[in-house]
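**Student:** sharing a model that was predicted from the sequence below.
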Amino acid sequence: MNIQELSTGLDTIWVVLTAAMILLMEGGFALLEAGFVRHKNNVNIIMKIFADITIGTLCFYLIGFGLMWGKDAAGIIGSNGFLIGGDLSQLDLTISTDTFWLFQAAFVIAVISIVSGAVAERINFRAYLLYAVMMTAIIYPIAGHWIWGGGWLGKLGMLDFAGSAVIHGLGGFAALAAAIFIGPRKGKFLPEGSSKIALPSNLPLASVGAFLLWFGWFGFNAGSTLSATDVRIGHIAIVTMLSAASGGAATLLYTLFRYKRSDAPSVINGSLAGLVGITAGCAFVSDGAAIFIGALAGLFMLFASDWLEAKGIDDPVGAFPVHAVSGMWGTVAVGLFAADDGLFNGGGWELLGIQILGLVVLCAWGFIVTWGGLKLIQLWIPVRSTEEEEEVGLDVSYHGMVAAYQEHEFIKYDDHFEAAEEDNKGS
């Protein structure tokens, strides 16, 4: 075996391993969201995540990968590569196309899972399935092509190493559009404008979800090198860790001094905000910059959460504050702190301007196309669950489960759905 074959083998192992780490993040999304919502909707959360993985994977294989990574057509879309076929030599890979596809498929699943949390407890499951098709086949792949696949933003010089803008910014604004479109949960906001707090059903579960996401993020960021021999891997890993720690610490201390208590959901989301914030610049910024980026990401997340409450927008898991707001800050931060071209390192205003332009375009794309997509779905089936379905819980309404945690040993299959609904109403 020569050096080139050995290098290719190592790169393949590295990319497959990190792709698996990113896929494990879906377990993190499932536990985090299930822990933040009420028990009667836990199963629905899990089923939406499984829909993301199953339907999202197939849609990306059939259509999305080609639109994102195919040969560039006018800087807008890819024109080949559907079903991973055709000549994809323009990708200039050191690994096989199949290996590269697996890594990218893990990314697209993460995008749709961001939206899942924002519409938790009140979206029609069938409508969600249709939207998942739109996001994984069209919305995200086209935006991804603009910056990573040879499209116009990439040609301008926009830097987004692992997706603060194209994954988290776009996904976060898609989540915002969906949350506004579908409206708040019944009883969340009172007529005079004040809001009620929906207590998380299981904070230990949510915290384990956050730890799984944190673990997977090392694959998310470091894996984006696509090479096991890239000397940047160690630096990418340490700034990822520092930013996450800084985001969590900032929210811990802020809530401790402001409210005289350290708020657990805020600290969980603060750490995730730090991870989102460093995703764009993990290969371009210093350790010190990473700590600063993470701290501000955590604080911006808190302020954005308050803004949502003030505007009467219901986001049960904080998808918009964590992903959109932190992703926006992380993308802008590259223009400020990038070692080579950042404003604070003598690079002038050009990169910062490109980062802001790309950010505005990607976020607007996520919001507008999601709104239009939901309007289109609404013509066929209701996007929102009925009041009765929401009242008894989506677990019963869409999946025939009385609760995520069962005490029954056996039940006749034919009586299952009827018994589940009657038991829930009685409780």
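**Tutor:** Cool, got the structure.

**Student:** okay, CA-based contacts and neighbour counts for the rest of this
**Tutor:** Fine.

**Student:** for the chain, longest helix please?
**Tutor:** Using DSSP state H to define each element, the chain has its longest helix at helix 3-36.

**Student:** got the angle between whichever helix or strand comes after it and helix 3-36?
**Tutor:** Under the assignment DSSP states H and E, the closest C-terminal helix or strand after helix 3-36 is helix 42-59. Going by axes from the mean of the first three to the mean of the last three C-alpha atoms, to 10 degrees, helix 42-59 is angled at 150 degrees with respect to helix 3-36.

**Student:** structure B:
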Amino acid sequence: MKRSLHRIAPLALAGFVLAEPALAQEAAPAAAEAVGGGTAYIFNTLLFLIGGFLVMWMAAGFAMLEAGLVRSKNVSVQCLKNIGLYAIAGLMFWVIGYSIAYPGFEGGYFGIANFPYAMQGVGEADTGTGYSVASDWFFQMVFCATTASIVSGTVAERVKLVPFFVFVTILTGFIYPVIVSWEWGAGWLDAMGFSDFAGSTLVHSTGGWAALMGALIIGPRLGRYAKDGKMAVFPGSSIPLATLGTFILWLGWFGFNGASQLAMGTVGDVSDVSKIFVNTNMAACAGVVVAIIFTQLRYGKADTTMALNGALAGLVAITAEPLTPNVGMAIIIGGIGGALPVIFVPILDKLKIDDVVGAIPVHLMAGIWGTLAVPLTNTEVPFVAQITGVAATGIFVSIVSALVWFALKATIGLRPSEAEEMAGLDLGETGIEAYPEFTRTT
């Protein structure tokens, strides 16, 4: 079973063994009939569908968060990037991404199974798998789109639309699926005991590394960092919109983590999903509180944007293992995650790495922390495997992403002209301003 077979042990005890969906897993015998004439099949499928549309709703959260944190003159293009990247991720994961992510061979580094997946009849109801193949594919696809959303916020306000979409195509069709195959696809990281329950590294750090390479190669926004060392502050267009986006993401995370249990056919599974919900929520709460306290102590004022990122960093941190911690440990893990944006945003600015929404501290740094924290509560996971997974993901994603960004820079170009950037990408890239009567020009 992708995302680790040990998670569905309760089903095995009940005499109902889940297997990989068609094309990615081996079929299990006598599936639905073993438990109440397909009852487990129905509930497992329902979990995937509910989790899937909650994670899909996170796309709206990313769009609103980014729309609120960019300047008014760039809101329209940021909304277009977010709906565009979601659509591209869906198409690429359907055509090739799924076939790379879940090749169905043990301990491998790379493979393609049953390509193209589009030809395989995703809508078939095969009770032998333990859940609808279509529901599983949909749930996996929305995770792919989440990875691309992370990149969008970091490189906002100074990258053209076409090269960004080209990068998203490669990220969702190749880079992300390869990383996923190493663990959730029963690849080499899974074989050495690496564990990432819902994607602190596989999803969030992957997006974070890709975003970091983009920020380095594209460069900062015009006027952000002066030669004398001073930094210009570019206020976002709408704190209420960014706050709404954060709450939407928080809500979607219950699907992100909860449905990663991958089964709801037994009392034990439902109990585990409930515990995951609680731990996920409490980690986010701790992240907010810690961020507020840290900014109050450091600056004498609480920073709203840091509180928002504190919530998200807490969520990212608990995502690697939301089941085994008790509530107290979930609070500690999330609280440390919430401190990371407060610590690393100023460091990035000193290094002149322009991360518009703070996605690198939130998704990359908190993702690393959450992954390394897994052995603290899950003693079956070797710490060396977690370090290896973090390092391997960073090396692969950074190298491939950098090559793609450099190739785009050398061919079609990454940045608009200085005049277009100063005027705002809404005009230059879409021709439609989000706030035509209130657009700033600085």
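**Tutor:** Received the coordinates, thanks. None of these values were measured; they are calculated from a predicted model.

**Student:** TM-score for these two?
**Tutor:** With the length set by TM-score structural alignment, normalised by the length of the first structure, the two chains reach a TM-score of 0.90; 399 aligned residues with a C-alpha RMSD of 2.0 Å.

**Student:** off-centre distance for the longest helix of the first structure?
**Tutor:** 15 Å (C-alpha atoms, centre = their mean, to the nearest Å).

**Student:** which parts of the stretch 201-350 of the first structure are helices?
**Tutor:** 203-222, 233-259, 264-279, 287-311, 319, 326-337, 350-378 (DSSP state H, counting those that start in this stretch).

**Student:** nearest to W146 of the first structure among the ones you listed would be which one?
**Tutor:** Smallest distance to W146 of the first structure across these (C-alpha to C-alpha): 9.0 Å, for helix 350-378.

**Student:** so what does the closest one touch, helix or strand wise?
**Tutor:** If you count contacts as 3 or more C-alpha pairs under 8 Å, 6 or more residues apart in numbering; DSSP states H and E, helix 350-378 of the first structure packs onto helix 125-134, helix 140-147, helix 170-182, helix 326-337.

**Student:** burial-wise, tell me which of those helices comes out on top.
**Tutor:** With neighbours taken as mean count of other C-alpha atoms under 10 Å, those reach their highest mean count in helix 326-337, at a mean of 29.

**Student:** what does that one correspond to over in the second structure?
**Tutor:** Aligned by TM-score structural alignment, helix 326-337 of the first structure falls on residues 366-377 of the second structure.

**Student:** circling back: nearest to F36 of the first structure, of the helices and strands packed on helix 350-378 of the first structure?
**Tutor:** helix 170-182 (16.0 Å).

**Student:** that closest one vs the second structure - mean distance after superposition?
**Tutor:** Comparison of helix 170-182 of the first structure with the second structure after fitting gives an average deviation of 0.7 Å (mean C-alpha distance after the TM-score superposition for the first structure).

**Student:** which other helices and strands contact that helix?
**Tutor:** helix 97-118, helix 319, helix 350-378.

**Student:** and it, which stretch of the second structure?
**Tutor:** So helix 170-182 of the first structure sits over residues 206-218 in the second structure, by TM-score structural alignment.

**Student:** what's V325 of the first structure in contact with, if anything?
**Tutor:** G169, G172, A297, F300, M301, A304 (C-alpha atoms under 8 Å, 6 or more residues apart in numbering).

**Student:** against F173 of the first structure, how distant is it?
**Tutor:** 9 Å (C-alpha to C-alpha, to the nearest Å).

**Student:** okay, and the common contacts of these two?
**Tutor:** With C-alpha under 8 Å, 6+ apart as the test, V325 of the first structure and F173 reach no residue in common.

**Student:** circling back to that earlier point, rebuild the helices and strands packed on helix 350-378 of the first structure as TSV, extending it with distance to L10 of the first structure.
**Tutor:** Shown next, in TSV, are those (distance: least, C-alpha to C-alpha, whole Å):
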stretch	distance to L10 of the first structure
helix 125-134	34
helix 140-147	26
helix 170-182	32
helix 326-337	30
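
**Student:** out of these, which is closest to G426 of the first structure?
**Tutor:** Of these, nearest to G426 of the first structure by C-alpha to C-alpha is helix 125-134, at 24.0 Å.

**Student:** which residue numbers in the second structure does that closest one align to?
**Tutor:** With TM-score structural alignment as the criterion, helix 125-134 of the first structure aligns to 161-170.

**Student:** what comes into contact with that stretch?
**Tutor:** Under C-alpha under 8 Å, 6+ apart, the answer for stretch 161-170 of the second structure is 77, 81, 84-85, 88-89, 92, 148, 404-405, 408, 412-414, 429.

**Student:** could I have the buried ones of those residues as ChimeraX selection syntax?
**Tutor:** Only the buried entries of the contacts of stretch 161-170 of the second structure go into this ChimeraX selection, using 16 or more other C-alpha atoms under 10 Å:
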select :77,81,85,88,89,92,148,404,405,408,413,414,429
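
**Student:** of the contacts of stretch 161-170 of the second structure, closest to P436 of the second structure?
**Tutor:** V77 (13.3 Å).

**Student:** need the contact list for the closest one.
**Tutor:** V77 of the second structure neighbours (C-alpha under 8 Å, 6+ apart): L161, L425, D426, E429, T430.

**Student:** in those, find the pair that's most separated.
**Tutor:** L161 and D426 (10.4 Å).

**Student:** just how off-centre is stretch 48-68 of the first structure within its chain?
**Tutor:** Centre to centre, stretch against its chain (C-alpha atoms, centre = their mean), the figure for stretch 48-68 of the first structure is 14 Å.

**Student:** thinking again about what came up before, quick one: which of the contacts of V325 of the first structure is nearest F320 of the first structure?
**Tutor:** Checking these one by one against F320 of the first structure (C-alpha to C-alpha), the nearest turns out to be G172, at 4.7 Å.

**Student:** which non-adjacent residue is nearest that closest one?
**Tutor:** Excluding the flanking residues, the one nearest G172 of the first structure by C-alpha to C-alpha, 6 or more residues apart in numbering is A324, at 4.1 Å.

**Student:** out of the contacts of V325 of the first structure, who's the most crowded?
**Tutor:** A297 (36 neighbours; other C-alpha atoms under 10 Å).

**Student:** mind telling me what that one corresponds to in the second structure?
**Tutor:** Under TM-score structural alignment, A297 of the first structure pairs with G337 in the second structure.

**Student:** then I112 of the first structure?
**Tutor:** So, by TM-score structural alignment, I112 of the first structure is matched to A148.

**Student:** would you check that that match makes contact with G208?
**Tutor:** No. The pair A148 of the second structure / G208 is not scored as a contact, 9.5 Å apart, by C-alpha atoms under 8 Å.
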